[in-house]
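Engineer: only geometry, no sequence info:
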């Protein structure tokens, strides 16, 4: 009986360093800056129900010390994000910048070269500010032109590969082909889709939090 008690104590003592190591991996508080458009700005949603708000909840649940600055604006383009970023970096000094932009560039038919250049500038500025970058990949329907849509979709993985940044391959994965997960405008995901958006981002964001 006594030997069993000692075994339990020994197991507990051996487990403690592992538990402390796991906790210390996320011990330094992080500041996350979300630079996005309506998909991250809770367009058409009840406040607090968007994927960024759900991200805040998940961070708390996993006991990861981090604060989120949601600088997303409905209708934002990559040029708008690029122009706003210097002030945001100066004010908030984020550890991680999540770049969720580009969809409105495509909707307006902007030159792909301009979107590419703006994404590169956003990545460069973020890195100069010592922030890690997570590029959020977007796609558009082929009715915008198969060639344009294909080249647009490649902008994001190309930027991530060139700069060796983290990448969410497709933000709207498991949503884009499900009409029931969209608002009446058929463009913006509804509340039911927000947890899926978070699930698409989380596996690529979590390693950056260590």
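Structural biologist: In hand now; what should we look at? From a predicted model like this one, the values you see are computed outputs, not experimental measurements.
Engineer: When you work out contacts or count neighbours from here on, use the C-alpha atoms and nothing else.
Structural biologist: Fine.
Engineer: got a list of what the residue nearest the centre of the chain touches?
Structural biologist: By CA atoms, centre = their mean, the chain has its centre lying nearest to residue 98, at 4.6 Å. By CA atoms under 8 Å, 6 or more residues apart in numbering, the contact list for residue 98 reads 32, 33, 34, 35, 36, 133, 134, 135, 136.
Engineer: The structure to be compared is supplied as follows:
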């Protein structure tokens, strides 16, 4: 990634594991808060529009360098097309829809033009009740719209392995298209289309994409994102 692009591409949180977050020292929390304030201020001082990716480890680029994760690859493509957008990666490893809802307010302290919502996978892997996942996602959508009705929201669809049983798996998959239809927002049908289940495109855990996998994820996202750019 070019230096100017790397400087332009900003992260709220970098590879924060869910279990370690609970015991993080106070000074770390304060440092994160200061960084968020600086990001918000910088955004206000520029005429560039902002695309915010709000998600979990898939968005954060777990196991990779920051420039290899799909949000950074989206920034590269925007820059190559000379589109005046700045990408912010607000992905947190281990994040659930509940955790995302809890941290949403400070994320929305800055103006966001496009909000890409990528949450739910960890709910499904942990067997969180489907009604709770659906409710949390809806509340996130509602809060974004309450903050700024002009923010364009894009929902990333997710699927999970059949560990929780076929009924749970099928109902989980339906949450995303149904919410997209209900709220009249664009849907990325399946974020990991062409990546999930392919060993060479995933890390050893079989869940998180490799750098090559993220290139495919970028294309999945771009297909839906591009028509929603002004």
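Structural biologist: Structure received. Model, not experiment: these values are computed from the prediction.
Engineer: Now the TM-score, please.
Structural biologist: The TM-score (TM-score structural alignment, normalised by the length of structure 1) is 0.84; 182 aligned residues with a CA RMSD of 1.1 Å.
Engineer: Aligned counterpart of the residue nearest to the centre of structure 1 in structure 2, please.
Structural biologist: Counting by TM-score structural alignment, residue 98 of structure 1 corresponds to residue 116 in structure 2.
Engineer: what about that match, which SS state?
Structural biologist: Under DSSP: H, G, I helix; E, B strand; the rest coil, residue 116 of structure 2 falls in the strand class.
Engineer: residues contacting residue 98 of structure 2?
Structural biologist: Shown in contact with residue 98 of structure 2 (CA under 8 Å, 6+ apart): 133, 136.
Engineer: In a helix, it, correct?
Structural biologist: Yes. The assignment for residue 98 of structure 2 by three-state DSSP puts it in a helix.
Engineer: Counterpart of it over in structure 1?
Structural biologist: Alignment note (TM-score structural alignment): residue 98 of structure 2 maps to residue 79 of structure 1.
Engineer: Do you have the strands of structure 2 handy? List them.
Structural biologist: 10-11, 49-55, 85-91, 114-118, 152-156, 187-188 (DSSP state E).
Engineer: would you list the ones you listed in TSV and tack on distance to residue 178 of structure 2?
Structural biologist: Below are the strands of structure 2 laid out as TSV (distance: least, CA to CA, whole Å):
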stretch	distance to residue 178 of structure 2
strand 10-11	30
strand 49-55	19
strand 85-91	23
strand 114-118	15
strand 152-156	11
strand 187-188	10
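Engineer: Between those strands, which one is closest to residue 166 of structure 2.
Structural biologist: Comparing the strands of structure 2 by their distance to residue 166 of structure 2 (CA to CA), the top pick is strand 152-156, with 21.3 Å.
Engineer: between that closest one and strand 114-118, how big is the angle?
Structural biologist: Here the directions of strand 152-156 of structure 2 and strand 114-118 differ by 20 degrees (axes from the mean of the first three to the mean of the last three CA atoms, to 10 degrees).
Engineer: Against which helices or strands is strand 152-156 of structure 2 packed?
Structural biologist: strand 114-118, helix 166-183, strand 187-188 (3 or more CA pairs under 8 Å, 6 or more residues apart in numbering; DSSP states H and E).
Engineer: let's go with 7 Å and repeat that
Structural biologist: strand 114-118, strand 187-188 (3 or more CA pairs under 7 Å, 6 or more residues apart in numbering; DSSP states H and E).
Engineer: Point out the one among these that comes closest to residue 141 of structure 2.
Structural biologist: Once those are compared by CA to CA, strand 114-118 is nearest, at 8.4 Å.
Engineer: Would you mind getting the average deviation of that closest one from structure 1?
Structural biologist: Superposed on structure 1, strand 114-118 of structure 2 shows a mean distance of 0.6 Å to its aligned residues (mean CA distance after the TM-score superposition for structure 1).
Engineer: For that strand, what is the distance to the chain centroid?
Structural biologist: Centre-to-centre, strand 114-118 of structure 2 and its host chain are 6 Å apart (CA atoms, centre = their mean, to the nearest Å).
Engineer: do stretch 97-112 of structure 1 as well
Structural biologist: 15 Å.
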